[in-house]
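Student: Could you look at this predicted model? Sequence included:
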Amino acid sequence: MTHPEAAALIARSNRLGADPRTTNYAGGNTSAKGTDTDPVTGEPVELLWVKGSGGDLGTLTEKNLAVLRLDRLRALVGVYPGVDREDEMVAAFDYCLHGKGGAAPSIDTAMHGLVGAAHVDHLHPDAGIALATAADGEKLTAEVFGDRVVWVPWRRPGFQLGLDIAAVHAAHPEAIGCILGGHGITAWGATSEEAEARSLEIVRTAEQYVAERTAALEAQGTHPFGPVREGYAALSEAERRLRAAALAPVVRGLASTDRPQVGHLTDSDVVLDFVSRGALGRLAALGTSCPDHFLRTKVSPLVVDLPSDAPLDDVVARLKELHAEYRAQYQAYYDRHATPDSPAIRGADPAIVLVPGVGMFSFGKDKQTARVAGEFYVNAINVMRGAEAISTYAPIDEAEKFRIEYWALEEAKLRRMPAPEPLATRIAVVTGAGSGIGKAIAERLAAEGACVVIADLNLEGAQEVADALGGPDVAVAVRADVTDEEAVAALVREAALAFGGVDLVVNNAGLSISKPLLETTVRDWDLQHDVMARGSFLVAREAARAMIAQGMGGDIVYIASKNSLFAGPNNIAYSATKADQAHQVRLLAAELGEHGIRVNGVNPDGVVRGSGIFAGGWGAQRAAVYGVPETELGTYYAQRTLLKQEVLPEHVAAAVFALTGPDLVQTTGLHVPVDSGVAAAFLR
């Protein structure tokens, strides 16, 4: 049963975390103190419940809390060895834990345990950080709050900061909280309700002050970020999306120089306004300040310094120049501050790329990480605008940023992360993925870590598959007619806009009409060739265009058929089309190998259960040809094979994973039979 104080803490945390004005995703921490019974002695024991490392306030549950004995935590004050050995204190928190389970204590645990108040909130509101990063933040804090809120100069999070805030709380009984220089806010209260009310008072008061000062500037005809530069205004939505889709694979390829990344596009008004203004270069170079921000965004972004409508080729060329400069500058930043015991450099590519007229590309190890990095940079933009409205933006200095970015404790947190899935960072497009074999392939690729674009003529069915896979951080649905050249180009653009590009394409869309030669019409022939031969060609061409722009290699897989080799009766149009697809595999493998793009095929047979083709009438036609009931067609196909086993959609999906996973990286031009053994279709 959840302790009442812990239950109140969780409810308060969820309310605070649900409002982006109050704190950012996974940012800040909250706590509550209370008494429970020691299960060993039966005596009362004072406990601290505090959000653990890596949790998010908006979704906090009991399992995300660390529970510590207050007597042991406060006893650490007597053995604290000083700021030079600060990192040792986090390991000491483990010896203060009460019971087993729960989350690992975070670096901010001392702040919560040492402050005398029963309830403590540490938050990262944009308006609060605007005050915290203003050049005269201490003076402004006194002006805005009087003696209700105390200024605490910048100090790296840790045990000493906990001691500092505890001293502030003890010395200022009239205070409700403090502004942490360069960082955020902390508030406290005797009850959960009081702590929450005080947190919101600090946030709302700071918001009102920033808003009033901003309005005063605008009334004078000025803006915190300066005027819009001529030629740098936002493009129309249609132009913006076209340009973003064209640039995304290029930018993603550059941002993946050290390790593959997934991308996210943000073209909100906040971002588009920032990249249009005169202060962009100065402020972007200063970088972010709050540790939660720059740990996800790196210390500064890459900024394209060309007008919104600059020729696309010029933007691509300039991106490559700026990327080389960024990497050199980041390496120099690392070299300036690294010590012999610093963790190794984690990569010199940007996490944030700002493009005037278009918006912001953000990158991470998966879609959620990339999206959240963009959200944090939007927070940073809000902070910079607020600080410039009330003063001058003055973030913590570069050396302090390095100390946190390459903190041994941060490195330890990264090492605790689970190993990535085999297809992590891969962006897959599967055609005909709303049902049957395509759905099974999409499910398998997503289960192995890929981001998946579910392409299908039936958008409703595709959306159901995408939703079941986890929604837009994992899969997106796109209506796509693969016979339409523009629709296929739009499909690849949607993949670029959703995830940054494309690495893996499965040409699965298809249909079949089973008729004898003399009954096969030209329309039958054209329809099947349009969907499978022409459609596969169009999808492969557009995907290859994006893959070549990325420079990251890729995979193209054709779901062909045993019929590409086997001459069965009453099947001229379908089998000829599958033979076309099979030879496309060979042709494209030979042509695209120089770009690191592998092209392979899968030859299924007799996939009846769950098959969209069979459900659409093909099953009845083939059952009639073979003289068996349609309900027994799968069994019939199985009995004519060497293994006597029915082939299911997930077996085809397994073959796709085998061809695109980490094991067959030197394989291209191969057709894998998934037919339980049809000797007449053996490859020769």
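Tutor: Structure received.

Student: hey, let's count contacts and neighbours off CA atoms from now on
Tutor: Fine.

Student: distance of the nearest residue to residue 97 once chain neighbours are set aside from residue 189?
Tutor: Closest residue to residue 97 apart from its sequence neighbours, by C-alpha to C-alpha, 6 or more residues apart in numbering: residue 68 at 4.2 Å. Residue 68 is 19 Å from residue 189, where distance means C-alpha to C-alpha, to the nearest Å.

Student: Quick one: residues contacting the residue of the chain most remote from its centre.
Tutor: Distance from the C-alpha centroid of the chain, by C-alpha atoms, centre = their mean, peaks at residue 518 (54.2 Å). For residue 518, the contact set (C-alpha atoms under 8 Å, 6 or more residues apart in numbering) is empty.

Student: circling back to that earlier point, would you mind confirming that the residue nearest to residue 97 is in contact with residue 101?
Tutor: No. Taking contacts as C-alpha atoms under 8 Å, residue 68 lies outside contact range of residue 101: 11.4 Å.

Student: Name the residue in these two with the higher neighbour count.
Tutor: residue 68 (24 against 12; other C-alpha atoms under 10 Å).

Student: Double-check that residue 628 belongs to a strand.
Tutor: No. Residue 628: not assigned to a strand; according to DSSP: H, G, I helix; E, B strand; the rest coil it is coil.

Student: residue contacts, it?
Tutor: Applying C-alpha under 8 Å, 6+ apart to residue 628 gives the contacts residue 636.

Student: ok, now residue 383?
Tutor: By C-alpha under 8 Å, 6+ apart, the neighbours of residue 383 are 126-127, 129-130, 133.

Student: Nearest to residue 240 among these?
Tutor: residue 126 (27.5 Å; C-alpha to C-alpha).

Student: Touching, that closest one and residue 387? I think so.
Tutor: No. When contacts are counted by C-alpha under 8 Å, residue 126 is not listed as touching residue 387 (9.7 Å).

Student: In addition, the following structure is provided for comparison:
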Amino acid sequence: MSTTTTTTTAADDLIARSNRLGQDPANTNYAGGNTSAKGTATDPVTGEPVELLWVKGSGGDLGTLTPKGLAVLRLDRLRALANVYPGVDREDEMVAAFDYTLFGTGGAAPSIDTAMHGLVDAAHVDHLHPDSGIAIATAADGEALTATIFGDKVVWVPWRRPGWQLGQDIADIKAAHPDAIGTILGGHGITAWGDTSDEAEQNSLWIIRTAADYIAEHGSAEPFGAAREGFGPLPEADRRARAAALAPVLRGLVSTDGVKVGHFSDDSRILEFLASESLDRLAALGTSCPDHFLRTKVKPMVLDLPPTASVEESVARLHELHEQYRADYAAYYERYATPESPAMRGADPAIVLIPGVGMFSYGADKQTARVAGEFYLNAINVMRGAEAISTYSPIDESEKFRIEYWALEEAKLARRPAPAPLAGRIALVTGAASGIGKAIATRLAKEGACVVIADLDASKAQEAAASLGSTDVAVGIAANVTSATEIQAAIDETLLAFGGLDLVVNNAGLSLSKSLLETTEADWDLQHNVMAKGSFLVSRAAAKVLIDQQLGGDIVYISSKNSVFAGPNNIAYSATKADQAHQVRLLAAELGEHGIRVNGINPDGVVRGSGIFAGGWGAKRAAVYGVPEEKLGEYYAQRTLLKREVLPENVANAVFVLVGSDLSHTTGLHIPVDAGVAAAFLR
């Protein structure tokens, strides 16, 4: 029996308070900070009341915290650990000791900050990472500013790595300052407390708002100094076009040690920072709050050219800067690594700053990349605040290394689930709002890929994307594959949404079931424009990105059994499918040297869910074969060797096999997905 689900006012209030605090980015960053409450529950073994600590567990997010995200500990046993505390040099051992204080079963793993919450003598404790609070915490004269801004209500705590001793330091400060409501943690954040949940929340908000008000009232108007001439932001359309042009090259560079997904932001606060005369100095100092640089690395990579430089000049310089960044990062690791340090996790930057254009952030998946960018924006806000009233002075580089390569952080990484088969891959599927295309997009997303659903109807594309999850998983866009301009726009949107492109599925299509004499010139042109020309345009635009990335990739054509089988009353459709089939062979031969695989799939008779069949094609084909339209799927099944109806999901399964690792040495192949049509056997 689990006792961690015992309903208590303390735990309920804690969840509500945490959600309110965490949902406002002014209070703390994503997954940053932790909150706690103390209360009593009945011990199911003794029947006696027991004092408990409920605290946000390791890796949770305050804004979305639920009871399952809480660690629940016996307070008497937690505090008794003081008797076995081995000292600062071995305090990491205390995290494992927390397991012996847990109450009941289930719940989240206790975090390193658990000691802070258990040792501070207050019923409710908040530890947060607000930009305004960290600005004070990272100011060169932060201690004096704390006294000036808050008086005796808030006490300065010098930087100390999170752990048991920091918790004891804060507990001692509270005991020595009975009128204090919280602390500023040097280089880190804030901690506040209260006798009730509401009091703790109000104290936290008072510290955050008082710091922000002081900075606004007393800060300089230009905390970053004057703007550099020629480094101001490009017009929106121009900077997004430049970002899309640079994205493939950047993705290839930052994926040297492992493939990354990207996120682009041209937030006005970022653009202001990138145009400032303080950019190089502040960027080199890196971030300070542990949550920040764990996500953003010790410092960003900064392009030192104005936005008026050509794309070619920028690309050449980015290659040079990347090589230099990797060398600098390796030297940083060697300066501080010990025999016990975890191995270097990779030397590529997580943040790339492009003056006049914006910021790219990178991670193993879209959420990680997006959050890294959000954290760096937090860091910019912190720098702005610190520079407005003082000088930004983050913690020492050696301390940053101790956090970045902390054994406890390594253990947290090891607890992550194994990545899905297509994790880190970015797919563009045309004609994907319904039928085969939607089934393909669904399967790719399920296997871990980020997916862009392109369709003529933007609203349907967006609806289909929303059904797959958040915009960290899929986005929907409008694209007419017969237009080179719209195709390039779709490729650019993909690059700005996810930072790159790995996998393209040419699925968009239509069909006109007419005999030779009934087929007009307009019919022929429409059929070929959508599928033959459309596939060509998509593949051409995608191939440039894949080549620039230098990461290989996949192009898949959804062709047809009709590309090799001659049937009646189908001249325009079948001819264009044959065109697509040969494009597969031609592109496989041409793009192989770049590691790009090009393969095709030949479905037949996919009636269920098909937009083509629903649009009149089904009725016409049923008339050709002399069967009712509602029986067309059954008719197609009965003419196959396996006597099975082909569904959109069957085609999607074949796409997954083609783009997965098991067929890594296969290109120029067509896979029949037709339940066995002997006349369409490939020869």
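Tutor: Yep, that arrived. The model shown is predicted, which means the values in this text are computed figures rather than measured ones.

Student: Thought residue 171 was touching residue 121 of the second structure, still the case?
Tutor: Yes. Between residue 121 of the second structure and residue 171 there is a contact at 6.6 Å, judged by C-alpha under 8 Å.

Student: and stretch 92-103 of the second structure, which stretch of the first structure?
Tutor: Mapped onto the first structure using TM-score structural alignment, stretch 92-103 of the second structure covers residues 87-98.

Student: got a list of contacts for that stretch?
Tutor: By C-alpha under 8 Å, 6+ apart, the residues outside stretch 87-98 of the first structure that reach it are 47, 66-70, 72-73, 76, 80, 104-107, 158-159, 408-409.

Student: Can you tell me what residue 17 of the first structure aligns to in the second structure?
Tutor: Counting by TM-score structural alignment, the partner of residue 17 of the first structure is residue 22.

Student: Name all residues that make contact with the residue nearest to that match when sequence neighbours are not counted.
Tutor: Nearest residue to residue 22 of the second structure, sequence neighbours excluded (C-alpha to C-alpha, 6+ apart): residue 63, at 3.8 Å. By C-alpha under 8 Å, 6+ apart, the residues touching residue 63 of the second structure are 18-24, 30.

Student: got it, and residue 11 of the second structure?
Tutor: Taking C-alpha under 8 Å, 6+ apart, we find residue 11 of the second structure in contact with 37, 39, 54, 67.

Student: Look up how far residue 51 of the first structure lies from the equivalent of it over in the first structure.
Tutor: Using TM-score structural alignment, the partner of residue 11 of the second structure in the first structure is residue 6. Going from residue 6 of the first structure to residue 51 of the first structure by C-alpha to C-alpha gives 10 Å.

Student: which residues are in contact with stretch 482-490 of the first structure?
Tutor: Stretch 482-490 of the first structure has contacts (C-alpha under 8 Å, 6+ apart) with 431, 480-481, 509, 530-531, 534-536, 538-539, 542.

Student: Stretch 47-59 of the second structure too?
Tutor: 11, 31, 34-43, 62, 65, 69-76, 103, 107-112, 114, 117-118.

Student: what stretch of the first structure lies opposite it in the alignment?
Tutor: Stretch 47-59 of the second structure lines up with residues 42-54 of the first structure when matched by TM-score structural alignment.

Student: quick one: the matching stretch to chain centroid distance?
Tutor: 32 Å (C-alpha atoms, centre = their mean, to the nearest Å).

Student: List the buried residues in that stretch.
Tutor: When burial is assessed from 16 or more other C-alpha atoms under 10 Å, stretch 42-54 of the first structure yields the following buried residues: 45, 47-53.

Student: repeat for stretch 662-682 of the first structure
Tutor: 668-678, 681.

Student: Likewise for stretch 535-545 of the first structure?
Tutor: Neighbour counts over stretch 535-545 of the first structure (16+ other C-alpha under 10 Å) mark 535-540, 542-544 as buried.

Student: so the match of residue 17 of the first structure touches residue 28, yeah?
Tutor: Yes. Assessed by C-alpha under 8 Å, residue 22 of the second structure is found in contact with residue 28 at 6.1 Å.

Student: Looking at those two, which is more packed in?
Tutor: More crowded of residue 22 of the second structure and residue 28, by other C-alpha under 10 Å: residue 28, with 27 against 24.

Student: List the residues that contact that one.
Tutor: So residue 28 of the second structure contacts 21-22, 128-131 (C-alpha under 8 Å, 6+ apart).

Student: before we move on, what about residue 280 of the second structure?
Tutor: Residues in contact with residue 280 of the second structure, defined by C-alpha under 8 Å, 6+ apart, are residue 302.

Student: list the buried ones in the helix or strand where it lies?
Tutor: Using DSSP states H and E, residue 280 of the second structure sits within helix 279-285. Of the residues in helix 279-285 of the second structure, 279, 282-283, 285 count as buried by neighbour count, 16+ other C-alpha under 10 Å.

Student: what stretch of the first structure does it fall on?
Tutor: Using TM-score structural alignment, helix 279-285 of the second structure lines up with residues 280-286 of the first structure.

Student: At which residues are the helices of the stretch 101-250 of the second structure located?
Tutor: Ranges of helices in the stretch 101-250 of the second structure, per DSSP state H, counting those that start in this stretch, are 114-119, 131-137, 142-150, 164-176, 197-218, 236-254.

Student: do you know how far residue 72 of the second structure is from residue 36 of the second structure?
Tutor: 10 Å.

Student: brain fart, residue 274 of the second structure
Tutor: As defined by C-alpha to C-alpha, residue 274 of the second structure lies at a distance of 38 Å from residue 36 of the second structure.

Student: Tell me which of the two has more neighbours.
Tutor: residue 36 (32 against 28).

Student: Now which residue in the first structure aligns to the more buried one?
Tutor: Match for residue 36 of the second structure (TM-score structural alignment): residue 31.

Student: Work out the gap between the helix or strand where its match lies and the centre of the chain.
Tutor: Residue 31 of the first structure belongs to strand 29-37 when assigned by DSSP H and E. Distance of strand 29-37 of the first structure from its chain centroid, counting by C-alpha atoms, centre = their mean, is 33 Å.

Student: Ok, stretch 228-235 of the first structure next?
Tutor: The answer for stretch 228-235 of the first structure is 29 Å, by C-alpha atoms, centre = their mean.
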